[in-house]
Every structure is written in structure tokens, then in C-alpha cells.
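Colleague: with the input below, show me the fold.
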Amino acid sequence: MGRTQHRGRFITLEGGEGAGKSTNLDYIRDRLENAGVPLLLTREPGGTPLGEKVRDMLLDPDNSHMSSDAELLLMFAARAQHLQQVILPAVEQGSWVLCDRFTDATYAYQGGGRGIEFQRIQVLEEWVQKDFQPDLTILFDLDVTIGLERAGNRGALDRFEQEEKTFFEKVRHAYLERCREQPHRFRIIDAEQELDAVRRQLDHVIDEFVAAER
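Modeller: Presented below is the predicted three-dimensional model:
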């Protein structure tokens, strides 16, 4: 997808459980809006009425016997609708889109965590997205044990949060491997630090990106 002068930008937030994405989502939105950026906030899975129904199925602990392939296909079904209905129209109209998770999460959770071959995921990625990719991906990274402790303090666990620690170790490894493969768009946030320190890191990333895009 080629850029035009008025094309918006697509920013994604990634990270394992308890990494602080939700805690900092509003902060990032406010920083971008204060910079004068026209912004749309969305999430995956979800982002559309159809996608939110898929999200409910994916996160429901009662669906513990869902196969890995079914999970993967549901993720991309919701993503296809999300792209066509929300993300691509917004970007083409000049809006910036801030999305809580995107395809990197699929490589991390379904690829790393579930063990689905990355080549199989890539086939679906190319089918659904063509060459569309995030302009910036912010990865909140921290020790898995700390992240699970934080997630456990939030209340009832969803279907993914109930996985074993080894699952999330694989998720983290897959995320970091994605960073190594595509350093041009990834920025890693040390999410083990105190909130003020995390937000200073975010300030630097956001200021640098906005300045470069103007």
C-alpha cells in the first residue's frame, strides 16, 4: 500500500499479559491528540461489531477446547473485517489509527504460544493484509512472572490468561524475535520500570515518531 501526502499512520501496541498496554493506552492517545494528530482508537480482536463477537468467543474460558487452527482463523476473520471496515478507510482519509494488538500478536500467541508455523500465519497475513503493515509498533516487554502476577490481580482470567507460564515465555520470545527481524518499526519499552519511567520512554518514542512523520 503506497503512501500519499495525506495518508494517515497506523500504530500498534503489543505485549504479553500484564505488560501495561491497557494502563498506557489512554496516555498514548492523549499524547498523540495533544500533538494535533487526528486519531482513531481501536483494538484486536475486535474493533467492529462482528469482531467483538469473535473476541468474546476467543476469550471465553468455556471455549477451552477450541483448536489452535480455529483460533488462528478466527483471529484473521476478525482482522479482515477490521481492516476493511475501520482501519484502511481511516488511514486513507488521513486519520492516524492506534490499535491495541495486531498481527504481531498472532505470531506471538498463535505462532510462539500455540506452535503454529510462522509460514502458515504468513499466508493468511498476505491474503488479508496484502502489504499493509504498521508504521510503528510499540512493544511493552517485561519478565513473564511479573506480568502474570500483575494480570492475576485484575480479576477473573480469560481463556488466554489461564495458560501456563511456559506458554507466555514462548509468546515473549516470539515478540522479541519479531523485533529483531523488523527493527525499523519496533520500539521496545522496558515495562518492568515504574509507571513514570515507562511513560518517559513512551514520550521519547512518540515525539520522535511524530516529528519524523511531519
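
Colleague: every contact and neighbour count from this point should use C-alpha atoms.
Modeller: Will do.

Colleague: contacting residues for the nearest residue to Arg150 once chain neighbours are set aside?
Modeller: Excluding its sequence neighbours, the residue lying closest to Arg150 (C-alpha to C-alpha, 6 or more residues apart in numbering) is Gly18, at 5.1 Å. By C-alpha atoms under 8 Å, 6 or more residues apart in numbering, the residues touching Gly18 are 146-151.

Colleague: now for these: which two are most distant?
Modeller: Ile146 and Ala151 (8.7 Å; C-alpha to C-alpha).

Colleague: pick out whichever of the two has more residues nearby.
Modeller: Using other C-alpha atoms under 10 Å, the more surrounded residue of Ile146 and Ala151 is Ala151, with 18 against 15.

Colleague: ok so that one is a helix residue?
Modeller: Yes: counting by DSSP: H, G, I helix; E, B strand; the rest coil, Ala151 falls inside a helix.

Colleague: my guess is it contacts Glu17. True?
Modeller: Yes: using C-alpha atoms under 8 Å, Ala151 is in contact with Glu17, at 6.0 Å.

Colleague: residues touching the residue most central in space within the chain, list them.
Modeller: Centroid check for the chain by C-alpha atoms, centre = their mean gives Arg101 as the closest residue, at 1.6 Å. Residues near Arg101 by C-alpha under 8 Å, 6+ apart: 12-14, 43-45.

Colleague: structure for this one too, so we can compare:
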Amino acid sequence: MTGPRYIAFEGAEGCGKSTQAARYASAIDAVLTRETGGTDIGARLREILHDTSIHDMAPRAEALIAAADRAQHLDQVVRPALDAGRTVVSDRSVYSTLAYQGYGRRLDVDQLRQINDWATGGLWPDLVVFIDTPDDVIAERMSTRNLDRFEAAGDDFHDRVIDGFRTMAAADPDRWISVQAVGSIAQVAQSIYDSIAEWSER
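Modeller: Down below sits the predicted model:
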């Protein structure tokens, strides 16, 4: 694939995707952004979504707040960068909604796809880099964090989320690449770089 690309890094909490997205964006001089919170408006929406004092948010409300963040993000950051010829690397994307609110919260995944296709104006990532991390590594990393509302949602929720990511990756191999997060940060980064280079040559 030639030209600017919209690349999303996805994975479970604590998988290392934020670190790897930043490394890859720097390596290729891409625009680095994130969902949620990639715009000023999105940052305010993110505060609501991650606020640990909120215990009664309806899953549908959660999904719609995420979609609102995404609509602003694509309009303000992603689409203008692509139009200017810049590749965009995003720490999370629409697929996090499918994993978290769809598989995790058990909302209808097809309905979420329709809602988010409208929110994005049909602009979905060209490539999804799924960082698949062993459960024990994630558990160790999470044990040292002050957990936000999603991170504290419980093991069953997070098991459904990671199963959702794996299901989506297996169902769409032309768009997704899976990288096992085993080894040092530099080793994982090299695996990501090599996998993306191979995908680009298809």
C-alpha cells in the first residue's frame, strides 16, 4: 500500500501499545494521536469515561460518548493529516469500542459498527496492529497502576475484551496483524516494524 495510512494500535490494558505506537510514529515521522482524548473536546469526554467515581454509566451511554470522541477526533486530527499526506498512528481506534463496549459490555457488535461507521464518516483504519500480550505479563503491569474505570472493570470483562480483539484479528487478516509482546520493548518494536513492512508489500 502506498500513500498516507491510518494505522491503529490495539490491545488489552497494559499491553504496551501506547509505548509501541509512540515508537513507531517517531520512527516513520507520522502524526501520533489517541482515542479517547485526542482533541480538547475528546479530553473532556475521556475524563467522564475513565472517572472512577462513576458507577452507574449505561453501556449504551458509554458507547455513544466514545463515538462522539471519535467523530471529533477523525474530523479534527485524522482526516486533515491524511489529506495533507501524513500517515497517522493512533493509540486505539474504533475497534476498541467493538472490543470494550461490544464484547466487553455485551452490546450488539453489528449495531456498534453501524453507529461508528456514521461517526467516522466511513473512515476506518487501514491497518490494525494488535499487540497480543500474555495474561501474566498484563496482570503484573496492572498491579502497579492506579486503575481507571475500565482497568478496574474485573477479570471477566477484560477476558471478553481480549477475546474480542483476537476474534476480530482472526476474522480480518488483510487489515489486522498480530504481534506477540514477548521480549524487550526494543524487540517487540522490531517485530512490529517488520510485520508492518511485510503488510505494506502485499
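
Colleague: TM value for the aligned chains?
Modeller: Once superposed, the chains reach a TM-score of 0.92 (TM-score structural alignment, normalised by the length of the second structure), with 202 aligned residues with a C-alpha RMSD of 1.9 Å.

Colleague: strands along the second structure, start to end?
Modeller: Residue ranges of the strands in the second structure, as given by DSSP state E, are 6-10, 31-34, 88-91, 127-132, 176-180.

Colleague: so which bit of the first structure is the first one matched to?
Modeller: Same thing as strand 6-10 of the second structure. Mapped onto the first structure using TM-score structural alignment, strand 6-10 of the second structure spans residues 10-14.

Colleague: mean deviation (superposed) between that stretch and the second structure, please.
Modeller: Once fitted to the second structure, stretch 10-14 of the first structure is off its aligned match by 0.4 Å on average (mean C-alpha distance after the TM-score superposition for the first structure).

Colleague: related to what we said a few turns ago, which one of the strands of the second structure lies closest to Glu47 of the second structure?
Modeller: Closest among the strands of the second structure, using C-alpha to C-alpha: strand 31-34, at 14.0 Å.

Colleague: and that closest one, what does it pack onto?
Modeller: helix 17-28, strand 88-91 (3 or more C-alpha pairs under 8 Å, 6 or more residues apart in numbering; DSSP states H and E).

Colleague: and the last one, how far from the first structure on average?
Modeller: Superposed on the first structure, strand 88-91 of the second structure shows a mean distance to its aligned partners of 0.5 Å (mean C-alpha distance after the TM-score superposition for the first structure).

Colleague: what span of the first structure lines up against that strand?
Modeller: Matched against the first structure by TM-score structural alignment, strand 88-91 of the second structure falls on residues 97-100.

Colleague: which position in the second structure aligns with Pro61 of the first structure?
Modeller: Using TM-score structural alignment, the partner of Pro61 of the first structure in the second structure is Thr52.

Colleague: what about its match, neighbour count?
Modeller: When neighbours are counted by other C-alpha under 10 Å, Thr52 of the second structure registers 14.

Colleague: roughly how far apart are the nearest residue to it once chain neighbours are set aside and Ile48 of the second structure?
Modeller: Distances taken as C-alpha to C-alpha, 6+ apart place Arg149 nearest to Thr52 of the second structure, at 4.7 Å, with adjacent residues excluded. With distances taken as C-alpha to C-alpha, to the nearest Å, Arg149 of the second structure is found 10 Å from Ile48 of the second structure.

Colleague: which neighbours do the two share?
Modeller: Common neighbours of Arg149 of the second structure and Ile48 (criterion: C-alpha under 8 Å, 6+ apart): Ile54.

Colleague: what residue of the first structure matches up with Arg23 of the second structure?
Modeller: Checking TM-score structural alignment: Arg23 of the second structure goes with Tyr27.

Colleague: how far out from the middle of the chain is the match of strand 88-91 of the second structure?
Modeller: In terms of C-alpha atoms, centre = their mean, to the nearest Å, the centre of stretch 97-100 of the first structure is found 8 Å from the chain centre.
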